[in-house]
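Asks: any chance you can model this:
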Amino acid sequence: MRRGWLIAAAIVIALVLALLGAGRLGVFSGTPPTDLGVHDGRFKPPSATENSVSSQARLHAESRPPASARINPLPLRGKADASITRLRSVLEATEGVRIVLAAPDYLRAEARTRWLGFVDDLEFWVDPVDGVIHLRSASRLGRRDFGVNRERIDEIRARYLGLGPKPD
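Replies: Below you'll find the predicted structure:
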């Protein structure tokens, strides 16, 4: 009986180590989408599954994003360039987030989970017509993210607005 428990424990430990090793090797990072960016004032639609959020979800009713994909844009904090600079500082201070592309009105970043290395794509665009920063955050892999993208954006929003811990 005891020998069976030891074998089972050894198998579980081996599986956990294999998963962690696979994550470190980038097995779970996925491939960056080729259609990111702003096209005609829009991001690509949020996923049809529950693994993304977008402040433009309502603009993509034809792709039938779930209600969970809807999130509010960020307000501008002063002028557009100052707002994007502030947001960039918040992103740079966010653990696991790496800025991939920075323009005067657009930021693209990747957020990597600590243990398994799953990657989410984050986009932020200053909409001069609506006077907001539209955002999109989506998992590259999987059908559900258990609210991780929304939680990350909520944390970024709080720090951007000065309601959360200040970036270092």
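Asks: going forward, measure contacts and count neighbours with C-alpha atoms only.
Replies: Will do.
Asks: now do the strands in this protein.
Replies: 52-54, 74-75, 97-103, 106-112, 119-127, 132-139 (DSSP state E).
Asks: one more, so I can put them side by side:
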Amino acid sequence: MIFAGKRPNNLGVNNGRLAACPNSPNCVSSQSTDAIHQIAPLTFNTSPEQAIANLKSVIQSLPRTTIITETQDYLYAEFKSALMGFVDDVEFYLDREANIFHVRSASRLGQSDLGVNRKRIETIRAELQAL
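Replies: Next up, the predicted model:
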């Protein structure tokens, strides 16, 4: 737990937006406009309730994951790395009108994440599409 860091205080949804990514490349967000941080939102074609249940199921199936906050339109989970216990904060915000989850995945510590946050979101996207 040496490398867990402190939980950021800027998490959550503010006026329909997740927190912006820091300048470091260890964050991706579907609401970011720059190429380094931009990632496509997660789409779904079920009811919003089923979509969030599916998302929760996928997240819980991934190793070293803890869901911290869950509401009807928001899910926040912590993902720990196997080797050093680094913690990434991952948020999902349900946009019911657009049938998408906005997503933000950010490392708490360090600069580079070697693409881990982007890979994680793409893994979650693939798992959701397979359901």
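Asks: drop the TM-score for these two in here.
Replies: The TM-score (TM-score structural alignment, normalised by the length of structure 2) is 0.95; 131 aligned residues with a C-alpha RMSD of 1.2 Å.
Asks: of the strands of structure 1, which stretch is the most buried?
Replies: strand 52-54 (a mean of 31; mean count of other C-alpha atoms under 10 Å).
Asks: which residues in structure 2 does that strand match up with?
Replies: Across structure 2, the stretch matching strand 52-54 of structure 1 (TM-score structural alignment) is residues 27-29.
Asks: mean per-residue distance, the matching stretch to structure 1?
Replies: Aligned to structure 1 and superposed, stretch 27-29 of structure 2 gives a mean residue distance of 0.3 Å (mean C-alpha distance after the TM-score superposition for structure 1).
Asks: adding distance to Ala22 of structure 1, write the strands of structure 1 out as TSV.
Replies: Formatted as TSV, these follow (distance: least, C-alpha to C-alpha, whole Å):
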stretch	distance to Ala22 of structure 1
strand 52-54	24
strand 74-75	36
strand 97-103	20
strand 106-112	14
strand 119-127	14
strand 132-139	18
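Asks: for the match of strand 52-54 of structure 1, which outside residues touch it?
Replies: Identification of contacts with stretch 27-29 of structure 2 by C-alpha atoms under 8 Å, 6 or more residues apart in numbering yields 20-21, 36-40, 102-107, 117-118.
Asks: taking these, tell me the two that lie furthest apart.
Replies: By the measure C-alpha to C-alpha, Ala40 and Ser107 form the most distant pair in the contacts of stretch 27-29 of structure 2, at 18.4 Å.
Asks: skipping adjacent residues, who's closest to Tyr106 of structure 1 in space?
Replies: Trp125 (4.4 Å; C-alpha to C-alpha, 6 or more residues apart in numbering).
Asks: residue contacts, that neighbour?
Replies: Neighbours of Trp125 of structure 1 in contact, by C-alpha under 8 Å, 6+ apart: 38, 105-107, 133-135.
Asks: which of those sits closest to Leu91 of structure 1?
Replies: The closest of the contacts of Trp125 of structure 1, once distances to Leu91 of structure 1 are taken by C-alpha to C-alpha, is Leu107, at 9.5 Å.
Asks: which residue in structure 2 aligns with the closest one?
Replies: Aligned partner of Leu107 of structure 1 by TM-score structural alignment: Leu75.
Asks: now do Ala22 of structure 1
Replies: In structure 2, Ala22 of structure 1 lands on no residue (TM-score structural alignment).
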